[in-house]
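1. make a model of this:
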Amino acid sequence: MSTAGVKRDIKVVIIGDACVGKTTFIKRYIEGQFTENTETLGACFYLKQWGPHNIAIWDTAGEERFSGLNSFYCRDAAAAIVAYDITNPESFQRLHERYIPLLDAARDEFLLVVTGMKLDLDQKSKLRVPSEEGEDFSVRLNHDRLKDKERFAKPFFETSSKTGQGVDEVFEYIFQTLLTHGKPLSPQKSIVDLEGAPPQREKPTCC
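-> Down below sits the predicted model:
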């Protein structure tokens, strides 16, 4: 079944360094299993149904040479999962330097969910990005949205694709915030036209 001309309710992208575990993270959510040694070239498209809503999820490559493409795939996104490896402080620092600027192409007032990955390796590593730094970063990125503190929890999670810890919670937070608690999205901007995207299959396919 082709997705040409099919409308989606919201678009979610995931950005971050190569090898922080972005593809593994999404596959854990979509397929419910842990897959090692996956690499994304350009971007991959996934389709997820959440209640009556259709969600387009885009997995972007982390290599610097793909930064131009990543900016394109961030266009009109309603939310971004901002991913880093909690055992690799450099991957957290590069979020500030390389990846946040890519989100200029996303829609106004979009949601940024800061997500630390590889929590299962935490006790095996001498390096550790403090949870407080990730949480503070998420608050700064979502300053306007978090003014309503009673409605929105802090958009920060630490997860493990290997054990599944926290993975579903990230996506549930996004969908609950945007589709249940958030401001209604305008019809023109809330729908993403995926004409030219890869055909829909039972399993996600790279584009």
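2. please count neighbours and contacts with C-alpha atoms only from this point.
-> Fine.
3. residue 7 contacts residue 188, doesn't it?
-> No - contact status for residue 7 versus residue 188: not in contact, 11.2 Å apart, counting by C-alpha atoms under 8 Å.
4. out of the two, which sits in the more crowded spot?
-> residue 7 (16 against 7; other C-alpha atoms under 10 Å).
5. so who does the more buried one touch?
-> By C-alpha atoms under 8 Å, 6 or more residues apart in numbering, the contact set of residue 7 is 191-194.
6. wait, what's in contact with the closest residue to residue 173 other than its chain neighbours?
-> Spatial nearest neighbour of residue 173, excluding adjacent residues (C-alpha to C-alpha, 6 or more residues apart in numbering): residue 155 at 7.8 Å. Shown in contact with residue 155 (C-alpha under 8 Å, 6+ apart): 112-114, 135, 138-139, 142, 173.
7. looking at these, spot the one nearest residue 51.
-> Nearest to residue 51 among those, counting by C-alpha to C-alpha, is residue 173 at 14.2 Å.
8. next, that closest one: secondary structure please.
-> Put simply, residue 173 is helix when judged by DSSP: H, G, I helix; E, B strand; the rest coil.
9. once you drop chain neighbours, what's closest to residue 168?
-> residue 29 (6.2 Å).
10. what number of residues lie near the one you found?
-> So residue 29, with other C-alpha under 10 Å, has 19 neighbours.
11. over to the one 5 residues further on?
-> Counted by other C-alpha under 10 Å, the residues lying close to residue 34 total 16.
12. wait, it sits on residue 165?
-> No - the pair residue 34 and residue 165 fails to qualify as a contact (C-alpha under 8 Å) at a distance of 11.6 Å.
13. please provide the structure for the following sequence as well, for comparison with the first:
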Amino acid sequence: MASGSAMRKKADAKVIIMGDYAVGKTSLISRYIDGTFTTHSPTIGAAFFLKQWGPYNVAVWDTAGDERYTGLSSFYCRNAGAAILAFDLNTTTTYESLWARFLPLLESAKDDCLKVVVGTKSDVLDQDNREISIDEAIEFAREINNDIDISKLDGDPYFETSAKTGYNVAKVFDYMFQYCLPEAQKSDKLSDGSTINLSEGAQTRSRCGC
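-> This is a model prediction of the structure:
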């Protein structure tokens, strides 16, 4: 039987998901990893998910949206190669929080961290009365990525999604992984020594308290 240390490997990439309380971050991840829609209790501190994408192992950190956990969120951003900045398409204040609260936390991420803006809950969006236009969100997504070359990626770093129906969820993660995994290989995996436990398979997950 393999020893515990032999079953631990470094992640090929680290992804962080951030956004206000109750925008559906955990449901988004669960839809992608498990293929199901489930409502979740609020994340405390951060939750860890492991995803195998082809031959690669990706560590996905789901951070709490509650303002009292802001300091912890900054810690989990360290050395992230890609980030999801999620907001509820039906609540303008959650969009405003992206640059007011969450974008500054990514200063501890990698310099070339890809920032993907994701609107959630598109299945209940009233298109006739939406307050945040697609063009506005795309412009914001381009602006916050102006220090990296996104011209080779498939489209702009903005997606509107529904964890309930699965709409665009896989596209968000594939878009990120196609960017950050080649970069991760160049840097010989994560530089902060982060490890993931593969003993329970490719889609294990564990929750970390505050």
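14. tm score of chain vs chain?
-> Superposed pair, TM-score by TM-score structural alignment, normalised by the length of the first structure: 0.88. Supporting alignment: 204 aligned residues with a C-alpha RMSD of 2.6 Å.
15. tell me which of the contacts of residue 7 of the first structure persist in the second structure.
-> On the basis of both residues aligned by TM-score structural alignment, their matches' C-alpha atoms under 8 Å, what survives of those in the second structure is 192-194.
16. in strands only, show me the residues you listed.
-> Judged by DSSP state E, strands contain the following of those: 192-193.
17. out of the kept ones among the contacts of residue 7 of the first structure, which is most surrounded?
-> Neighbour-wise, those (other C-alpha under 10 Å) top out at residue 192, 21 neighbours.
18. once you drop chain neighbours, what's closest to that residue?
-> Per C-alpha to C-alpha, 6+ apart, closest to residue 192 of the first structure is residue 8, 5.2 Å.
19. what about that neighbour, how many residues nearby?
-> 19.
20. and residue 109 of the first structure, by the same measure?
-> 12.
21. do residue 62 of the second structure as well
-> Residue 62 of the second structure: 27 neighbours (other C-alpha under 10 Å).
22. now residue 95 of the second structure
-> 23.
23. counterpart of it in the first structure?
-> Counting by TM-score structural alignment, residue 95 of the second structure corresponds to residue 92 in the first structure.
24. its match touches residue 98, doesn't it?
-> No - judged on C-alpha under 8 Å, residue 92 of the first structure makes no contact with residue 98 at a distance of 10.3 Å.
25. excluding chain neighbours, what is closest to residue 176 of the first structure?
-> In space, residue 176 of the first structure is closest to residue 182, 7.8 Å off (C-alpha to C-alpha, 6+ apart).
26. ok, now residue 121 of the first structure?
-> residue 87 (7.2 Å).
27. that neighbour and residue 152 of the first structure, how far apart?
-> For residue 87 of the first structure, the distance to residue 152 of the first structure equals 28 Å [C-alpha to C-alpha, to the nearest Å].
28. also residue 158 of the first structure?
-> 18 Å.
29. and those two? Which one has more around it.
-> Shown here are residue 158 of the first structure and residue 152; by other C-alpha under 10 Å, residue 158 has more neighbours (23 against 15).
30. how about the residue nearest to residue 95 of the second structure when sequence neighbours are not counted, secondary structure?
-> Nearest residue to residue 95 of the second structure, sequence neighbours excluded (C-alpha to C-alpha, 6+ apart): residue 87, at 5.2 Å. Going by three-state DSSP, the secondary structure assigned to residue 87 of the second structure is strand.
31. how about residue 167 of the second structure?
-> Going by three-state DSSP: residue 167 of the second structure is coil.
32. what does stretch 50-59 of the second structure contact?
-> Surrounding stretch 50-59 of the second structure, the residues in contact under the criterion C-alpha under 8 Å, 6+ apart are 11-15, 33, 48-49, 60, 177, 181, 196, 202-205.
33. ok, those vs residue 106 of the second structure, which is closest?
-> residue 15 (11.4 Å).
34. and that closest one, which of the three is it?
-> Going by three-state DSSP: residue 15 of the second structure is strand.
35. and for residue 45 of the first structure?
-> Once three-state DSSP is applied, residue 45 of the first structure turns out strand.
36. try residue 128 of the second structure
-> helix.
37. and residue 135 of the second structure, what's its match in the first structure?
-> Counting by TM-score structural alignment, the partner of residue 135 of the second structure is residue 132.
38. likewise for residue 54 of the second structure?
-> Match for residue 54 of the second structure (TM-score structural alignment): residue 51.
39. ok, that match to residue 175 of the first structure distance?
-> Counting by C-alpha to C-alpha - residue 51 of the first structure and residue 175 of the first structure are separated by 10 Å.
40. cool, residue 41 of the first structure as well?
-> Distance from residue 41 of the first structure to residue 175 of the first structure, counting by C-alpha to C-alpha: 27 Å.
41. neighbour count winner among those two?
-> Using other C-alpha under 10 Å as the criterion, residue 41 of the first structure and residue 175 rank with residue 175 on top: 20 against 13.
42. just give me the neighbour total for the closest residue to the more buried one other than its chain neighbours.
-> In space, residue 175 of the first structure comes closest to residue 50 once its chain neighbours are excluded; the distance is 7.8 Å by C-alpha to C-alpha, 6+ apart. By other C-alpha under 10 Å, 13 other residues sit near residue 50 of the first structure.
43. kindly report the same for residue 190 of the first structure.
-> Residue 190 of the first structure is flanked by 18 other residues according to other C-alpha under 10 Å.
44. touching, it and residue 9? I think so.
-> Yes - if you go by C-alpha under 8 Å, residue 190 of the first structure and residue 9 touch, sitting 5.9 Å apart.
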